[in-house]
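Colleague: please find the sequence and the predicted model below.
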Amino acid sequence: MKWEGNRESDNVEDRRSGGGGGFVGGRSIGIGTVVLALIGWGVFGINPLTTIGVLSGGGAPQEQQAPAQRPPANDRQAAFVSTVLASTEDVWAQIFRQGGAQYRDPKLVLYRGATPTACGTGQSAMGPFYCPGDQKVYLDMDFFDTMSRQLGAPGEFARAYVIAHEVGHHVQTLLGATAKVDGMRGRVSQREQNALSVRLELQADCYAGIWAHHSQQAKNWMDQGDIESAVNAAEQIGDDTLQRQQTGTVRPDAFTHGSSAQRVRWFTQGLKTGSVQACDTFRAQSL
């Protein structure tokens, strides 16, 4: 992926030295949620119930902290994240503009270990996640190492896919899909809520594909190997694959993000079409 020399976003907050602000309440949406809670259990030694509790808005109140800093200029990994985020800003601003609307850029927060958010205390074991309450993406970049070493998903474009997926959740918040799914909480069974979560997550995968489609047209910065690494990442973080790795069994009724095949299909759908309308997972009869 030929990303060097492209515009970097100004919307990156660096809390890795211990700074950063936030508050609690609400729900976060991540690339792994419950299944990454299981990874947190297996890889980081964190009880998955603790992680899931935080994801659903649990955790003790946090004090407001000092404003976060910009990443240092010589941090190559932060520069990569900032460049990918800038590309998502450009792509989604154009798509919203074509639809007669204005895109609001999300912030992306870099942190280590744990950080306060509007959705509770974010922890690295959750994997990257998006918080609708403060419209920020949270990323502990140690997760990139986990992707390579634990999940079998190496490559820079695989990392870019993860960022684009979380930005996809921001797009869903702006378009109202997140609020509709959260509005069903407590009104439907847990199994039905899980099914809605799957459709939300698969749509975010499709939106990541839309970003890849349009950013490639604008920058021509990917080759076939980059696409393959993103598809592989989508496959490696499917619910069935992660459940099988962690427990040896697969429980489709407990899926919250979709199977490996579904995640690949919807990312590829967005990649091929570049169309928001083609990513309507909520009306799709078959996922």
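Modeller: Arrived safely, thanks for sending. Numbering: from 1, shown residues only.
Colleague: going forward, measure contacts between C-alpha atoms and count neighbours the same way
Modeller: Noted.
Colleague: what about the residue most central in space within the chain, distance to residue 200?
Modeller: The residue lying closest to the centre of the chain (CA atoms, centre = their mean) is residue 166, at 2.7 Å. Using CA to CA, to the nearest Å, residue 166 is found at 11 Å from residue 200.
Colleague: with residue 284 instead?
Modeller: Residue 284 sits 12 Å away from residue 200, going by CA to CA.
Colleague: the longest helix seen in the chain - contacts with which helices or strands?
Modeller: Ordering each helix of the chain by length in residues (DSSP state H) puts helix 190-219 first. Under the contact criterion of 3 or more CA pairs under 8 Å, 6 or more residues apart in numbering; DSSP states H and E, helix 190-219 touches helix 76-98, helix 156-175, helix 177-183, helix 260-273.
Colleague: can you redo the ones you listed as a markdown table, where the extra columns are distance to residue 122?
Modeller: Output for the helices and strands packed on helix 190-219, formatted as a markdown table (distance: least, CA to CA, whole Å):
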| stretch | distance to residue 122 |
| --- | --- |
| helix 76-98 | 19 |
| helix 156-175 | 14 |
| helix 177-183 | 19 |
| helix 260-273 | 24 |
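Colleague: before we move on, the earlier item: looking at it, the residue nearest to the centre of the chain is touching residue 204, isn't it?
Modeller: Yes: using CA atoms under 8 Å, residue 166 makes contact with residue 204 at a distance of 7.2 Å.
Colleague: buried residues in the longest helix of the chain?
Modeller: By 16 or more other CA atoms under 10 Å, the buried positions in helix 190-219 come out as 193-215.
Colleague: before we go on, here's another structure to hold up against the first:
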Amino acid sequence: MRLNPFNPGSVNVRRGGGGRGGFPGGGGGKIGCGTLVIALIGAVVFGVDPMQTIGMVEGTQTSAPARQVSNESTAEICDDNSYSVESCNALGSLNETWQPLFQQAGISFSQPTLTFLGGGTENTGCGMASSAMGPFYCPADQGIYIDTAFYDQLSRELGAQGDFARYYVMAHEYGHHVQKLTGMADQIRSAQSQQPQAANQLQVRMELQADCYAGVWAGRNRNLIEPGDLEEGLTAASAIGDDTLQRSAGRRVNPESFTHGSSEQRMRWLQIGLRTGDEDQCDTFADLRQ
């Protein structure tokens, strides 16, 4: 995908490593958005104990912890390696794509912060995070967290290669930011607390909607898509389906334990977003309201 170079003034990025220097504040409370699949990916790809991972990101705060001030410029942080350049290019494109849609809808828009993890731990609004957890979005501080080394693991361990596979990961996490800004994330979290028996089902629909939003971004930038991009994205979506991850971990496929959806579901909703370029087609909750 031929994304334009990022404008340093249009992206909000920082380098992680807060666990080594320390931030005030801390987590506590309920498991945040995306924690369960982070634990599963950590177990499959990095050999991390899932319960340890959940403990690291458990909880959300009402306000983000204070952050250390860095003397590095945005350009210096983004230019660290080819993957970080791609991530910043994707972030700039995602901001440029979604902000006008929020303005048209009369909904307040704010950009997420992208934090590059790299060794050590990071104190986030959702608790402690580390590189081993894989990419995630924290709704408490509206931040996307990623160690770009994950992309090598995505390619080697899960067979998802190519720049569009990596863009899909970023666009999916950005989809959670869209859900936070529209109020959907808070609504689902409330519903999960009131209907714990439906918590996993609601989580799956949240994740599938984020997949669809990732497709919407790509669909609205169709002129930048190159041959093979769609296949790369679908391969990535399939590789991180709950059923595929459970099989890879040597476990029995258990749909009741799904938190992100099957490979088929993830590919289907990514395609819906890409084909239509219309966020209104991403209502993964429609049948629950019938």
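Modeller: Cool, the structure landed. Because the structure is a prediction, the values reported are computed rather than measured.
Colleague: that older thread, what lines up with the residue nearest to the centre of the first structure in the second structure?
Modeller: In the second structure, residue 166 of the first structure lines up with residue 173, judged by TM-score structural alignment.
Colleague: pull the contacting residues for the nearest residue to that match once chain neighbours are set aside.
Modeller: Nearest-residue entry for residue 173 of the second structure: residue 137, 5.6 Å, with adjacent residues in sequence omitted and distances by CA to CA, 6 or more residues apart in numbering. Neighbouring residues of residue 137 of the second structure by CA atoms under 8 Å, 6 or more residues apart in numbering: 33, 34, 143, 144, 145, 173, 174, 176, 177.
Colleague: OK, contacts around the first one?
Modeller: Think residue 33 of the second structure. Residues near residue 33 of the second structure by CA under 8 Å, 6+ apart: 137, 138, 139.
Colleague: what is the neighbour count of the residue nearest to the last one when sequence neighbours are not counted?
Modeller: Using CA to CA, 6+ apart and skipping the chain neighbours, the partner closest in space to residue 139 of the second structure is residue 180 (6.3 Å). Neighbour count for residue 180 of the second structure, taken as other CA atoms under 10 Å: 17.
Colleague: please apply the same query to residue 251 of the first structure.
Modeller: For residue 251 of the first structure, the count of nearby residues is 10 (other CA under 10 Å).
Colleague: assign a three-state SS to residue 137 of the first structure, would you?
Modeller: Under DSSP: H, G, I helix; E, B strand; the rest coil, residue 137 of the first structure falls in the strand class.
Colleague: contacts only, for the residue mapped onto it from the second structure.
Modeller: In the second structure, residue 137 of the first structure lines up with residue 144, judged by TM-score structural alignment. When contacts are counted by CA under 8 Å, 6+ apart, residue 144 of the second structure touches 112, 113, 114, 115, 135, 136, 137, 138, 173, 174.
Colleague: now check the first structure for the residue matching the fifth one.
Modeller: What that stands for is residue 135 of the second structure. Match for residue 135 of the second structure (TM-score structural alignment): residue 128.
Colleague: my guess is its match meets residue 166, correct?
Modeller: Yes: judged on CA under 8 Å, residue 128 of the first structure makes contact with residue 166 at a distance of 7.4 Å.
Colleague: who's in contact with the residue nearest to residue 139 of the second structure?
Modeller: 139, 142, 186.
Colleague: over to residue 37 of the first structure?
Modeller: 46, 47, 48, 49, 51, 52, 125, 126.
Colleague: and for the last one, the neighbour number?
Modeller: By other CA under 10 Å, the residues close to residue 126 of the first structure number 31.
Colleague: what do you get for the fifth one?
Modeller: Here the neighbour count serves as a burial measure; for residue 51 of the first structure (other CA under 10 Å) it reads 25.
Colleague: right, and it touches residue 124 too?
Modeller: No: the pair residue 51 of the first structure / residue 124 is not scored as a contact, 9.8 Å apart, by CA under 8 Å.
Colleague: neighbour-wise, which of the contacts of residue 180 of the second structure leads?
Modeller: residue 139 (26 neighbours).
Colleague: OK, contacts around it?
Modeller: Per CA under 8 Å, 6+ apart, neighbours of residue 139 of the second structure: 32, 33, 60, 125, 126, 176, 177, 180.
Colleague: with distance to residue 150 of the second structure as added columns, please give those in JSON lines.
Modeller: Below are the contacts of residue 139 of the second structure laid out as JSON lines (distance: CA to CA, whole Å):
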{"residue": "32", "distance to residue 150 of the second structure": "21"}
{"residue": "33", "distance to residue 150 of the second structure": "19"}
{"residue": "60", "distance to residue 150 of the second structure": "24"}
{"residue": "125", "distance to residue 150 of the second structure": "21"}
{"residue": "126", "distance to residue 150 of the second structure": "20"}
{"residue": "176", "distance to residue 150 of the second structure": "19"}
{"residue": "177", "distance to residue 150 of the second structure": "20"}
{"residue": "180", "distance to residue 150 of the second structure": "24"}
